[in-house]
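Q: Predicted structure and sequence below. I'll ask about it afterward.
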Amino acid sequence: MSRRSSRSSTMDQGEFILECKAAYLSMFDSIKEKIESQDSLLEALQQTGRNPSVKVLKKYWTNDTDELSFDDFVDICRKEPVTTSDDLMKAFRKIDINGDGYISLEELHKILTSKGEKKSKSEVKTMIDEVDENRDGRLDYKEFCKMVMSTTEESKKMQRKMMERKEKKKKQEIERRDQEKSASQANIESGNRKKEANKENKDDDDDDEIDEECVTARSGSARSERPKPSPRKSMSETTTSQAKDVSPLRTSFKEKTEDISGSRTSLQSKDDVLLTSRRSSRSQTKDSSRSKKEKDREGLCSSRLSNSPDKLMGSNSTLQNVPDVIGSNVSLTSASGLMAKNLRQNGEGSPPIPAQRKSLLHTASSSDPDDLPRPSPRVKKDKSRQSSVSRSHKLDEPKNLREWTHTKSKGSFFMEDGSLICHQYDFNLPDDSKIWITMQPQKASRGMDSNPVDTSVFILRDRPDEDGNLLVAFTEHRDGRGKYGVSCDLSAGKYYIMPYTTGCRFKSRKSESEKEAKLVSQDKGGKYVITKAFRKVLEDIFDYSDLDGNGFMSRKEFNLFNIRTSGEEVADEEWQVVEDRIDLEDGEITKAGFLQLNELEAEDSEGDTEDLWTTLVSMGYNKQLIMDQACPFQLDVYTEDCDDAELDVVRVDSYPTYPGDLSFDDIISKSFIKHGEISRVKGMKDLCMYTYKNDGWASLVLDNKSHTRVRVELDCSRSENVISNHDSLQRTLRVDPGSTLIAYHLMPEDEDRDWQVKCTETIR
């Protein structure tokens, strides 16, 4: 590879300027903006394939420098070379720690996890596999150069695409302003014409009255005998004129309508012409409004392009850490984002292809009246509701999802004294964006039946909207693997993401086994060690508690784990003990360190397992080390138009109370009512039952609008192949006045068989 002293010497000057502009616009909204810090200068140069040393940076950013313009940036790019073969060789030798002529998985992993976002070995291995031509699991010099240079070129292509979109957005904005200016001018002219027309109409009416008086005087007949002039003509002309003058678009639409109509239009009365004109105007106004929304949408899609390509491709730090370590001129920043993107495309975090399954969820009336129970004294005849339809399920995920920014987190549901506790999230969205959220259960190493637990997501605003609503959207559709998904448009702001499960498959255990698994044993030297079975469970607990999935447990993740198992946060002195007793990696607990902590606890307690069992029970395990009171899940959030959205785990707790003293049950009840089918309960004027159905379950909600408490008996025992969130399919409920109540959740007991919901309600 020959050395290139400058990009400008190997390409046309016009192309060189375009490349600089594309890199500049990947950071700024306009080339008129200034570079205001040395760090910004470094980042901008890195976008062009340059990675200057501190000495070079100080050459252009002196103590007297306050800002640099785009022209200054272009001059610097002319003077400073891009990556050369010598630079790559220096980088290669720095990473090749043992000097064997190859970069191993361990060597690359050490460099990539030295700063910034941590990468697991599996992720680094995927990066190596991308360019490892001879499949020996390591990189030679040629493969290393291919990894760096190819990803850098791809990044430049992405920057060019970003620049084109940004310029297109600017052009659209100019066109929109021109249209608004034209429309405003047309409105002014229309108003002037309207005033002139009204003045002419008034003069015509005065002339008609004078003429009428003259005729009446000559003939001697009463004025009332002569028909008054119809105002329809003048109103028609005025209205048509207004419709014609308000907007050139409306005029062209009317002309096209008249051309198509031909002779048929000429046969219409003036009333018909007026009506047609008004309809055309309304239709065109609607089309214009829709067009503006589409343009606004395009603007949103382009707005995210003001960020760097690394953020666009969902990367925080990967190979950009290497130059800091080796001090070379190699620019590996752009490679970072593309490597992260390749990871997603090769399966790391990419959504699986949805499968298909069948279920029955459609409302139909009961065909056999003899099957109905006898009516109660207050109800002449019970009403049986039945749901049954066969349907295959497949999530309609966006086709270009791999281009969206992906944020993910793990979490778990826990059952505690019959109440549901789970991880809950804050979601901060800096820019308006279309989002796609999926959630699915993760199978534990032991426990959980073959049918997946339903794991849905509710998206709430941090404050009520104009109508007092907190709920934005929730997942209703799923695939055959148990993954639920929802797509919606969100405005910039703060939101709450609340996981939810109906409790049909996830319930409190009925009883506890008396047989207890062995957690601790003694080795030959008399030292207390944890058993193999307990070790396997602890490894699973570590994986579920590693919420970001980076292979380590941060202090925050360990703190959430500690709150769950002990009810207390980790104090500074307690974290100091952790740091003193086990080896950490970059300040985070490794899986080996987590196992070591539990072994130390077993040793300190001299084999007493009470505290160890407290941990296991809190994490949902029974005495036989089977997870039956917890359900781990995976939450994935994709944003199309926002590259720096933040998904933050804030608590592991029961659901809080929301603004307006609304409980979470109140919010989901209202959502089921809004999306469900209504039917009045006979015998009660103000009592309704709503049946809500989605791809996974059916919910029955009672809404009592009366001023008295009502006792209702629900009988779902004739349903086929269903399980519910209650032990019995027959129950009597008391519904307080002015309240709603979720009576039942129902879902198929066997996912592979048809299922049917039948419910009869009786007033007691």
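A: Done, it's in.
Q: CA atoms for contacts and neighbours, from now on please.
A: Noted.
Q: Tell me which stretches of the stretch 651-764 of the chain form helices.
A: With DSSP state H, counting those that start in this stretch as the criterion, the stretch 651-764 of the chain has helices at 664-675.
Q: And the stretch 201-350 of the chain, by the same measure?
A: 232-246, 248-261, 263-266, 270-303, 309-312, 321-326, 333-345.
Q: want to throw those into CSV with distance to Ile668 and mean neighbour count?
A: Output for the helices of the stretch 201-350 of the chain, formatted as CSV (distance: least, CA to CA, whole Å; neighbours: other CA atoms under 10 Å):
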stretch, distance to Ile668, mean neighbour count
helix 232-246, 46, 18
helix 248-261, 45, 15
helix 263-266, 54, 11
helix 270-303, 30, 16
helix 309-312, 34, 24
helix 321-326, 46, 18
helix 333-345, 33, 24
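Q: let's bring in a second model and compare:
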Amino acid sequence: QHRMSSLYSKNSSSGVKRSSFDDQRRDSGGEGGSDSEFCEQAFLSAVGRDGSKGRLRTFDEFSALVQQTGRNPSQRALRQYWDRHNSRRTGVDLQSFLEVCRQEPVTTRDELLDAFHAVDLNSDGYLSLDEFVQMLSSGGEPITRLEARELLRQYDKNGDGKLDYEEFIDFVLGDIKRSRKSIEDSRRLDSKRDRDRDRDRDRDRDSDRDSRDESPKPIPRGRGKKASTSVGGSSAAATASSEVQIGSGRTPRAQAVKPPADLKKWTQRRVTGFYLLDSENNSQRQVLSSHYTLSLSSSTNVYITMQPMPQDKLQTMQSECDIGFALFRDGKPVAVCESPAGNKSASAAIGLKADLGPGDYELLPYCVGDKLHMEATSSKAKSATRNKKITAAGKAALEDIFKLCDTNQDGVLDRAELQVYNYITSNEELTDELWNALRNMVKLSNDALDLEGFIDLSVQELEEDNWSEENFWINLKSFGVNQDLLMTGAFAYELEVNCSECRNFELIAGNPMRFPVSVLSKGLASYTKEKGSSAQLGDCTLHWLETPLRVYIAGEKDSASQAMPTRLLLDARASHGVADVDETKQIFVKRSCGLLLQLVPNVPGFTFSATVKPD
């Protein structure tokens, strides 16, 4: 997603094109061509060259592609475009995408100047490294200072360690140029793949004709070891037809983590959080989560528990979800919670005991989320609003959203908690300007908003001429509320951290929209590789780990193999059912070790086969 979108986002009705900037934008691609042609190329590159059949299936794909063409409408405008052209829930086709591009102006220099001023926090006419880091991180994707410094150096022409306005313009145009180059490279790669596929098809046809009388050879199988085929009487490395069996068929026995005997004397911090299914990507099981920084001033024993929030605390929540969490330090896993908590192994809570040194730790809850969904059971949607008034059912949904955001459960939302609400509903920062506007709209007590004020805020928005009842529905949907006005796409949990020696530790909640996905994925992959079993499959090594709560599968390619990812096919048809694998599932293995799947078996024991699937 375009990193600058949150900085110079605008409504689709605003902004006037400047031909000079448009000319620079077209010239940045190297091959020229009209804006319409560029937008069409971008679409075909994203969905395949058969534009009559290809569609952008998710909101994220649609949003990223619109921004990739140099347009930067607000998230609210993007969602309105998406809902308008995706009314049948089949995605956005080429003609609809081109219509959006015609309606939405290309970003102008005036808007870029406004964006520059917005991130120039000290108004000195330059972007320092700190301001540059903050700007790049504002889109939700984290970036290190080292990465930002290297990027800044590329556009810092005079070498003064900062960006002036013209260098900033070059940076943005460079982003568009990279997008165009990526699209053109993708088209060339597609063309090459087609030629290779035609050549292989002709070769296979000739081979079939020559060997039609030969009987097929059996596929070799192996369990936890390298599969091989016999070639000319000697053993050879596994080929594209190799297959391995994953899983032992036995689920490890759960051993409950009992609380310390003197737990009442320990210092305690308690917060709430939630898993949230991306309402536009529920088919891909993209689940966001609250996350936390645990800051310890001294060495201490810790006892951490996590459990579902009682259903009676939320009126509309009708969801189930697996729960889990891991502790990280400097991006590396320190501990992964895989045990029930309390005195009974059947407890819904999970717990972890650890001995930690001083410093900052990332506490990252995670889940598979296979039971979270956005489907409604009734044929007719319930009314959240009527004649621009919020119904009782709509207010109940708002009250539960309020409770989700109230992480410390003190009955009010402070600015940090309101930031979470604002980011999830609009993907925008709660800037000082927005915060001051909020103060003028509703009454705050000690710079915090109570439930009555929170509902009143939505009431006032509905009364605005440019705010529709559809916008209100979008806000509810962003928090996992379906058309039955039930919260089936979100799941709330309670997290408790206890420390024996460290009395003044901090537990700070982070924004779910900025969940460090890469840190968790790499950490769990490393954990799986270290603790689990392995098998060789073609040019890949698969690692898997079975625990009492779930199954992890990681993989990596041999260092000497080609750089392109290898495609594997997981087949669960002749084995125990797994909630996240419906008969077959494709996965792609890269050179670096990464987490491929995280599963919750729905029956005791777990096995299925993995096969290389040639392109």
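A: Done, it's in. It should be emphasised that the depicted structure is a prediction, and the values quoted were computed from it without experimental measurement.
Q: count of residues packed around Leu78 of the second structure?
A: Residues lying near Leu78 of the second structure (other CA atoms under 10 Å) number 23.
Q: Revised request: answer the last question for Ala492 of the second structure.
A: If you count neighbours by other CA under 10 Å, Ala492 of the second structure ends up with 25.
Q: Checking my notes, it in a strand, right?
A: Yes. The assignment for Ala492 of the second structure by DSSP: H, G, I helix; E, B strand; the rest coil puts it in a strand.
Q: Surely it and Gly273 touch.
A: Yes. With contacts counted by CA atoms under 8 Å, Ala492 of the second structure reaches Gly273, the gap being 5.8 Å.
Q: Return every residue with contacts to both of the two.
A: With contacts taken as CA atoms under 8 Å, 6 or more residues apart in numbering, the residues that reach both Ala492 of the second structure and Gly273 are Leu404.
Q: Where do the strands of the stretch 451-600 of the second structure begin and end?
A: Taking DSSP state E, counting those that start in this stretch as the test, the strands found in the stretch 451-600 of the second structure are 490-499, 506-510, 533-537, 540-546, 551-557, 566-571, 584-589, 594-599.
Q: Does anything pack onto the fourth one? Which helices or strands?
A: In this case it means strand 540-546 of the second structure. Helices and strands touching strand 540-546 of the second structure, by 3 or more CA pairs under 8 Å, 6 or more residues apart in numbering; DSSP states H and E, are helix 517-531, strand 533-537, strand 551-557.
Q: mind listing what's buried in that strand?
A: The neighbour-count check on strand 540-546 of the second structure (16 or more other CA atoms under 10 Å) flags 540-546 as buried.
Q: again with the second one
A: Within strand 506-510 of the second structure, the residues that qualify as buried by neighbour count (16+ other CA under 10 Å) are 506-507, 509-510.
Q: Enumerate every residue touching Ala473 of the first structure.
A: Neighbour list for Ala473 of the first structure: 458-460, 486, 488 [criterion: CA under 8 Å, 6+ apart].
Q: rewinding a little: same list (the buried residues of strand 540-546 of the second structure) but as JSON lines, adding distance to Asp465 of the second structure.
A: As requested, those are exported to JSON lines (distance: CA to CA, whole Å):
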{"residue": "Cys540", "distance to Asp465 of the second structure": "58"}
{"residue": "Thr541", "distance to Asp465 of the second structure": "58"}
{"residue": "Leu542", "distance to Asp465 of the second structure": "57"}
{"residue": "His543", "distance to Asp465 of the second structure": "56"}
{"residue": "Trp544", "distance to Asp465 of the second structure": "55"}
{"residue": "Leu545", "distance to Asp465 of the second structure": "55"}
{"residue": "Glu546", "distance to Asp465 of the second structure": "55"}
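Q: Identify whichever of the strands of the stretch 451-600 of the second structure lies nearest to Cys39 of the second structure.
A: Nearest to Cys39 of the second structure among the strands of the stretch 451-600 of the second structure is strand 584-589 (28.4 Å), distances taken as CA to CA.
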